[in-house]
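Trainee: can you look at this prediction? I've put the sequence above it.
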Amino acid sequence: MLENQLNSEASIHLVVSISRQILSVYKGDTHLKDYIVSTAKNGIGSLEGSHCTPLGRHVIAAKIGHNMPMNSVFVGRVPTGEIYDSELGKAFPERDWILTRILWLAGCEPTINQGSNEFGCCDTFSRFIYIHGTPDDESMAEPLSHGCVRMRNGDIIDLFEEVVEGTKVLIEI
């Protein structure tokens, strides 16, 4: 089934620009739309524990949260049953909120964003790097995440419907 999805949607791909804090959607060479995002506060990097956003070629390995309500809270990719609001945010200010939908990324470049290198694990998938929703009162267009690519909740719902597992994602400076 995934192979059929890839064949029918192969021309859709995403480009995340760290310097511009923009996620762009393309079909073939045609630019379709841009979304404002927030990447890692610690900058770019691929090592486990760095809390950096990894560069390079990736694919969407899993889509999580289909048909969940907007602002659904996820912990470990599992919905908690909570719906985020400002009161919940105030009650748990230390939580890194993963909301609404998750697009779990896997790296495609061994020793860069897949597997390990001489410095340790650099695997995007095992580092749990996602494109996901975040509280709408969080700042966008500036690096503030713990390594993931954060989006507005309405935007991640829109993007979630545009992509399939296997969609290519390029993260560049």
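Mentor: Received it, and whenever you're ready, just let me know what you need. In this text the structure is predicted, and so the values were computed from the model without any measurement.
Trainee: when you work out contacts or count neighbours from here on, use the C-alpha atoms and nothing else.
Mentor: Fine.
Trainee: can you pull out the strands in this protein?
Mentor: With DSSP state E, the ranges of strands along the chain come out as 12-17, 22-27, 30-38, 56-64, 72-75, 78-83, 98-107, 116-117, 120-121, 130-133, 149-151, 168-172.
Trainee: just name the most buried of these.
Mentor: Burial among the strands of the chain, expressed as mean neighbours by mean count of other CA atoms under 10 Å, is greatest for strand 149-151, which shows a mean of 30.
Trainee: which other residues reach the longest helix belonging to the chain?
Mentor: In the chain, ranked by residue count with DSSP state H as the criterion, the top helix is helix 153-162. Under the criterion CA atoms under 8 Å, 6 or more residues apart in numbering, residues 35, 63, 70-71, 99-101, 103, 131-136 lie in contact with helix 153-162.
Trainee: check contacts around the most centrally placed residue in the chain.
Mentor: Within the chain, the residue whose C-alpha comes closest to the C-alpha centroid is Ile131; the distance, by CA atoms, centre = their mean, is 1.2 Å. With contacts taken as CA under 8 Å, 6+ apart, Ile131 has the following neighbours: Ile102, Leu103, Trp104, Leu105, Cys148, Val149, Arg150, Met151, Ile156.
Trainee: hmm, the second one is touching Val59, no?
Mentor: This points to Leu103. No: with contact defined as CA atoms under 8 Å, Leu103 does not reach Val59; the gap is 9.4 Å.
Trainee: quick check: the gap between the residue nearest to the centre of the chain and Ser46.
Mentor: According to CA to CA, to the nearest Å, Ile131 stands 16 Å off from Ser46.
Trainee: try this one side by side with the last:
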Amino acid sequence: MSAILLLSTSCVTKTAAKRDTFNVLKISIPAQEMILYREGKMVKSYPVSTSKFGLGNEKGSYRTPLGRMEIAEKIGSGRPAGAVFKSRKWTGEVIKPDSPGRDPIVSRILWLRGTEKKNDNTYSRCIYIHGTAAEKDIGKPVSYGCIRMTSNDVIDLYRKVGEGATVYITKKDLGEEVPLAPRIGNSNEVEIEALPLSPIKHAIPAFQPNLTSQSGATSGEHAAYAPTDHVTTTSAALPSAHPAELTNPETLFQPGAPARMAPPARERGAPATVPFQIPQTDPTEAPRKREFRPFRMSST
């Protein structure tokens, strides 16, 4: 029994140690673009495609949720670019980008989990970042709730991030700061972290999401795990009409960065946070005396 408990504890510790705490993905709905940040510095940008039904978290709405999430699972390691997935399992088929009449989920899947009350059903809705065979439509809102990428891009992203990496989907443009969760320092200081402004200029016209109420299909699109080898092809992904499946497929976490990245911006003399100092009282100042006066009712 003790051996079993020891093995169980070691497995839990090992999994926790693999969580990606260095990378943040910011996805802008107006720009239809994703930026990868590592310790506050922009690493790379990717064009994406979000839902053609607009924004929301309702089950069966096919809409893209907003807010802060994390990568819960990575699917597709070792599969070729263009590998077709159904219910997050490889069918054995490999297709080329923009194959006529085909729009399956391909290459890689990054399954998202919501970390806020407003998007806490993201995982059960099967909202993914995944590859799509319809690469000609990337940069336009044409998905069924998921975040679509080209096969080359999703394979590249898959190598760079791990499970636990933060994903932030926002209605703001890439030129606007996105505040993250408060980080508590010592008892006299509170720091608010924010993603820096992006210097990227976009060729994609701004997209105004349709926020009107719509009844729609089920949830996000089903995707699969992607390979981690050197693959250069691309592929696509098609939303599936099957109900959301909550099976936990085998995952392979491969962190895309060493344990310690470049030192944070604040160590290089360029503070990335705005500290708020709590006022301190002067210990030499004599305490003020309060004068108490009895309250009297006046008769009228």
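Mentor: Structure's in. What do you need? The shown structure was predicted, so the numbers you read here are calculated from the model rather than taken from an experiment.
Trainee: distance to Arg20 of structure 1 for the contacts of helix 153-162 of structure 1 - can I get that in CSV?
Mentor: Compiled in CSV, these are given as follows (distance: CA to CA, whole Å):
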residue, distance to Arg20 of structure 1
Tyr35, 11
Lys63, 25
Met70, 26
Asn71, 25
Leu99, 23
Thr100, 24
Arg101, 23
Leu103, 20
Ile131, 16
His132, 18
Gly133, 19
Thr134, 19
Pro135, 20
Asp136, 19
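Trainee: quick one: which of those is nearest Pro54 of structure 1?
Mentor: Distance from Pro54 of structure 1 was checked for each of these by CA to CA. The minimum falls on Ile131, at 12.1 Å.
Trainee: what's the mean deviation for the longest helix of structure 1 versus structure 2?
Mentor: Helix 153-162 of structure 1: mean distance to aligned residues in structure 2 after superposition is 0.4 Å, counting by mean CA distance after the TM-score superposition for structure 1.
Trainee: sort out which residues of that helix are buried, please.
Mentor: Along helix 153-162 of structure 1, the positions that meet the burial threshold by neighbour count (16 or more other CA atoms under 10 Å) are Asn153, Asp155, Ile156, Ile157, Leu159, Phe160.
Trainee: again with stretch 13-21 of structure 2
Mentor: Arg19, Asp20, Thr21.
Trainee: in TSV, list the strands of structure 1 along with distance to Glu142 of structure 1.
Mentor: Conversion of those to TSV gives the following (distance: least, CA to CA, whole Å):
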stretch	distance to Glu142 of structure 1
strand 12-17	12
strand 22-27	10
strand 30-38	5
strand 56-64	20
strand 72-75	22
strand 78-83	25
strand 98-107	17
strand 116-117	29
strand 120-121	26
strand 130-133	15
strand 149-151	10
strand 168-172	15
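Trainee: out of the ones you listed, which comes closest to Leu2 of structure 1?
Mentor: Nearest of those to Leu2 of structure 1, taken as CA to CA: strand 56-64 at 10.5 Å.
Trainee: post-alignment, the closest one versus structure 2, mean distance?
Mentor: Taking mean CA distance after the TM-score superposition for structure 1, the mean distance separating strand 56-64 of structure 1 from the aligned residues in structure 2 is 0.4 Å.
Trainee: about what we covered before: which one of the strands of structure 1 lies nearest to Lys90 of structure 1?
Mentor: Where the strands of structure 1 are weighed against each other on CA to CA, the nearest is strand 78-83, at 13.4 Å.
Trainee: quick one, the closest one and strand 98-107 angle?
Mentor: In this structure, strand 78-83 of structure 1 runs at an angle of 160 degrees to strand 98-107, with axes from the mean of the first three to the mean of the last three CA atoms, to 10 degrees as the basis.
Trainee: so strand 78-83 of structure 1 matches what in structure 2?
Mentor: Residues 89-94 of structure 2 are where strand 78-83 of structure 1 lands when matched by TM-score structural alignment.
Trainee: among the contacts of helix 153-162 of structure 1, which pair sits farthest apart?
Mentor: When the contacts of helix 153-162 of structure 1 are compared pair by pair using CA to CA, the two farthest from each other are Lys63 and Asp136, 20.8 Å apart.
Trainee: roughly how far apart are the aligned partner of Met34 of structure 2 in structure 1 and Arg77 of structure 1?
Mentor: Taking TM-score structural alignment, Met34 of structure 2 has Leu23 as its aligned residue in structure 1. Distance of Leu23 of structure 1 to Arg77 of structure 1, given as CA to CA: 22 Å.
Trainee: I appreciate the help and will end here.
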